[in-house]
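compute the structure for the input listed below.
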Amino acid sequence: MKYTITVPASTANLGPGFDTFGLALALHDVVEVEVTASGLSVEVIDAGAGDMSGVPTDESHLVVRALRRACRHLDVSVPGLALRCHNAIPHARGLGSSAAAVVAGIAAGYALAGKDVDEGALQLASEFEGHADNAAASLLGGFVVAWQSGTTFHAERLEPHAAIRPVVAVPEERSSTDQTRGLLPDYVPHGDAAFTASRSALTVHAVTSRPDLLFAATEDRLHQEYREPAYPASVRLMRALRARGVAAVISGAGPTVLALTTTGILPDGVDVTGFEVMPLPVDPNGVRLDTDSA
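Just a heads-up that it's a prediction; the model follows:
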């Protein structure tokens, strides 16, 4: 039996929803999995991301690690595996490439066990990164609200408004989530926390029902400004877009800029030099599994 797992990219935070909001985007990694007689074979194919140098092809590959974790959880063993990873999601750009790899591996483990992904899959995927926003979006599709209770991760999928047409501006430079988290202060002013809480609540309403409120909803005082030293060009572009009335934010840990538009285009006159601009529709479905028994 061969399995093909297709998993979408994701954008997280959407401005004020730090480690809470996620949105699945129609840019996909595809992993082909086949059970073999023994051993492990991993082939990595660059489908346009340009980031494949240095990606491991052994047990340390993130898809393999997640697959093995799911198999242990489900008490299933396989004699050997062959994986072909067609990567399209840019690495270290704030588009959920690591979460997508984890979700692909866990979905593969569930397929090998003959089971559908469930809440346990979300728990397994979220444990890899310590928060559930990107993983939940890649698993469930659409717009997700994620939270944590003790060591348990949860997420609820909501339907984003059909008028929302995301556009991303992806720079060549990369960023590290660990590095950008290191720029965040241990404490923020109470007024900034209250401001961001109000905008987070408004974001849920704006994304699901009132896209005309997206600009106000995506204001943030919790994390984006503190991260500016890591990617000043991205923050400049975000500010330039917001000055034109566009609901622009830093995508996840950056440095990609996300614009939540209703047109699918950015306004004329905004300098996007150094960025690849791509309209990316919302992915409504999340991870998808196809089987081939031929």
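
CA atoms for contacts and neighbours, from now on please.
Noted.

please name the nearest non-neighbouring residue to Thr36.
Nearest non-adjacent residue to Thr36, counting by Cα to Cα, 6 or more residues apart in numbering: Gly80, 4.5 Å away.

shouldn't the one you found be in contact with Val42?
No: the criterion here is Cα atoms under 8 Å, and Gly80 misses it with Val42 at 11.3 Å.

with neighbour numbers in mind, choose between the two.
More crowded of Gly80 and Val42, by other Cα atoms under 10 Å: Val42, with 19 against 13.

just checking, the more buried one is part of a helix?
No: going by DSSP: H, G, I helix; E, B strand; the rest coil, the assignment for Val42 is strand, not a helix.

distance check, Ala49 against Ser251.
As judged by Cα to Cα, to the nearest Å, Ala49 and Ser251 stand 17 Å apart.

out of these two, which sits in the busier spot?
Neighbours were counted for Ala49 and for Ser251 using other Cα under 10 Å; Ser251 has more, 27 against 13.

any figure for the gap between that one and Arg69?
Distance from Ser251 to Arg69, counting by Cα to Cα: 28 Å.

which residue ranges of the stretch 101-250 of the chain form strands?
All strands of the stretch 101-250 of the chain, identified by DSSP state E, counting those that start in this stretch, fall at 143-149, 152-158, 165-171, 247-250.

got a list of contacts for the third one?
What it means is strand 165-171. 93, 234, 255-266, 272, 274-282 (Cα atoms under 8 Å, 6 or more residues apart in numbering).

quick one: buried ones out of those?
Listed as buried from those are 93, 234, 255-262, 264-266, 272, 275, 277, 279-282; burial here means 16 or more other Cα atoms under 10 Å.

and those residues, which of them are in helices?
Ser234 (DSSP state H).

next step: the buried ones among the contacts of strand 165-171 restricted to strands.
Counted as lying in strands by DSSP state E, out of the buried ones among the contacts of strand 165-171, are Val257, Leu258, Ala259, Leu260, Thr261, Phe275, Val277, Pro279.

my read: the fourth one touches Gly245, true?
In other words, Leu260. No: between Leu260 and Gly245 there is no contact, the gap being 10.8 Å when judged by Cα under 8 Å.

elements contacting the lengthiest helix in the chain?
If you go by DSSP H, the chain has its longest helix at helix 190-208. Applying 3 or more Cα pairs under 8 Å, 6 or more residues apart in numbering; DSSP states H and E, one finds that helix 190-208 makes contact with helix 214-217.

another sequence for comparison is provided below:
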Amino acid sequence: MTTFAPGPVRVSVPATSANLGPGFDALGLALDLRDRLEAEVTGSGLVVEVDGSGSDEVPLDERHLVVQAMRAAFDELGVQPPGLRLSCVNVIPHARGLGSSSAAIVAGVWLARELVAGGRLLLGDEGLLDLAARLEGHPDNVAPALLGGFVIAGQDPDGSFYAVPSEVDPRIGAVVFIPAEPVSTELARGLLPKEVPHADAATNAGRAALLVAALGGRPEQLWRATADRLHQDYRREAMPETLDLVDALRADRVPAIVSGAGPTVLAFTDATDGLMARCPEGWTALQLGIDSRGAVAW
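Prediction:
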């Protein structure tokens, strides 16, 4: 008979940036900006408490994304608890291209597994990644949120997901420029064409390969390696100020990209002299390290 772990369990999950320029739906990076969550099994009902980002917007019932992910993981584990209490302290901004939904999904499946006695034996790390990727629809954000660091992720023809961590040179950090207004992922994806020129696809393949090398120890190649011809410009209509900032930074040879589906701009750097001052009025600039830990108890 399946039993539940006594007392609350806690997890912190990092923000993530996907695509990283040419690595559309394949490359993702964990950033040192973390949501913290706590959950426990109760006798009945559901209580959801949210502080921080999105606290006045997200539903506080079964529609909450963390709760949905927990329910899916409990189904995988073959059990549903009689009641749940969930508490979230959110730091990752919502709908800004920094992986808030992936952090919620990873947190949910991780918490559910920890709440079931023997959960790690019933649902291993590969199963946890597969479930999180199925819930999100693609693995490029959930993989670094779960594993930390820089991850190359994708889906095999049989439908299974894979995630391969790769090295990040310790000299490399990031500055993110976060606009005040969100852009939905659905809107941003809807602007992408069904087909692209073969030359653009070939160029991006080369740049994505170069980006792996650049992040791993050749940071002087980051500007060249972050050039994109597959998705960023197609999204300009939804986020013109974002693409204007990317263009302006890249004109000065700063390796800047749209973070995920936007509208946040991420600039790789090994020194931030003057870069924070490039933040547009009304936006927020944060200097962040690369987070190597992924989802961890706190």
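
returning to that earlier point: show me what the residue nearest to Thr36 of structure 1 lines up with in structure 2.
Using TM-score structural alignment, the equivalent of Gly80 of structure 1 in structure 2 is Gly83.

enumerate every residue touching that match.
Val41, Thr42, Gly43, Ser44, Gly45, Leu46.

any chance of a ChimeraX selection covering the buried ones in those?
Listed next is the ChimeraX selection for buried residues among the contacts of Gly83 of structure 2, using 16+ other Cα under 10 Å:
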select :41,42,46
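
list the contacts for the aligned partner of Ala95 of structure 2 in structure 1?
Counting by TM-score structural alignment, Ala95 of structure 2 corresponds to Ala92 in structure 1. If a contact means Cα under 8 Å, 6+ apart, then Ala92 of structure 1 has Arg174, Ser175, Ser176, Thr177, Gly254 as its contacts.

which residues are contacting stretch 131-148 of structure 1?
Residues from elsewhere that reach stretch 131-148 of structure 1 (Cα under 8 Å, 6+ apart): 7-13, 19-24, 96, 99-100, 102-103, 122, 125-126, 153-160, 207, 282-287.

go through those residues and flag which are in helices.
Applying DSSP H to the contacts of stretch 131-148 of structure 1, the entries found in helices are Ala99, Ala100, Val102, Val103, Leu122, Ala125, Ser126, Val207.

what's the local residue count around the second one?
Just to be clear, that refers to Ala100 of structure 1. 32.

and it, how far is that from Ala66 of structure 1?
11 Å.

the longest strand anywhere in structure 2 vs strand 284-288, what angle?
Ranked by residue count and defined by DSSP E, the top strand of structure 2 is strand 23-42. Per axes from the mean of the first three to the mean of the last three Cα atoms, to 10 degrees, the angle that strand 23-42 of structure 2 makes with strand 284-288 is 90 degrees.

residues in structure 1 aligned with strand 23-42 of structure 2?
Using TM-score structural alignment, strand 23-42 of structure 2 lines up with residues 17-36 of structure 1.

grab the two from the ones in strands among the buried ones among the contacts of strand 165-171 of structure 1 that are most spread out in space.
Greatest spatial distance in those: Thr261 and Phe275, 17.5 Å, computed using Cα to Cα.

picking up where we left off before, now the match of strand 23-42 of structure 2: buried residues?
Buried residues in stretch 17-36 of structure 1 (16+ other Cα under 10 Å): 17-35.

also stretch 234-247 of structure 2?
Tyr234, Arg235, Arg236, Ala238, Met239, Thr242, Leu243, Leu245, Val246.

over to stretch 207-218 of structure 1?
In stretch 207-218 of structure 1, counting by 16+ other Cα under 10 Å, buried: Val207, Thr208, Arg210, Pro211, Leu214, Phe215, Ala217, Thr218.

next: stretch 133-141 of structure 2.
Ala133, Leu135, Glu136, His138, Pro139, Asp140, Asn141.

what does stretch 144-163 of structure 2 give?
144-154, 161-163.

cool, and stretch 180-189 of structure 1?
By neighbour count with 16+ other Cα under 10 Å, stretch 180-189 of structure 1 contains the buried residues Thr180, Leu183.

equivalent range in structure 2 for it?
Stretch 180-189 of structure 1 corresponds to residues 188-197 in structure 2, going by TM-score structural alignment.

that stretch: end-to-end distance?
Span of stretch 188-197 of structure 2 from end to end, Cα to Cα: 20 Å.

now swap in stretch 143-156 of structure 2 and tell me
In stretch 143-156 of structure 2, first residue to last residue: 15 Å (Cα to Cα).

one step back: so which of the buried residues of stretch 234-247 of structure 2 would you say is closest to Glu62 of structure 2?
When the buried residues of stretch 234-247 of structure 2 are ranked by distance to Glu62 of structure 2 (Cα to Cα), Ala238 comes first, at 30.7 Å.

for the closest one, what is the corresponding residue in structure 1?
For Ala238 of structure 2, the aligned residue in structure 1 is Ala230 (criterion: TM-score structural alignment).

looking at it, its match is touching Glu173, isn't it?
No: using Cα under 8 Å, Ala230 of structure 1 is not in contact with Glu173; the gap is 10.1 Å.

look up how far Thr256 of structure 1 lies from the residue sitting furthest away from the middle of structure 1.
Residue farthest from the centre of structure 1, counting by Cα atoms, centre = their mean, is Ala37 at 33.8 Å. According to Cα to Cα, Ala37 of structure 1 stands 42 Å off from Thr256 of structure 1.

Thr11 of structure 1 too?
Using Cα to Cα, Thr11 of structure 1 is found at 9 Å from Thr256 of structure 1.

which residues are common contacts for the two?
Residues touching both Thr11 of structure 1 and Thr256 by Cα under 8 Å, 6+ apart: Gly94, Leu95.

mind putting the ones in strands among the buried ones among the contacts of strand 165-171 of structure 1 into a markdown table with distance to Asp292 of structure 1?
Shown next, in a markdown table, are those (distance: Cα to Cα, whole Å):
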| residue | distance to Asp292 of structure 1 |
| --- | --- |
| Val257 | 38 |
| Leu258 | 36 |
| Ala259 | 38 |
| Leu260 | 37 |
| Thr261 | 38 |
| Phe275 | 39 |
| Val277 | 36 |
| Pro279 | 32 |
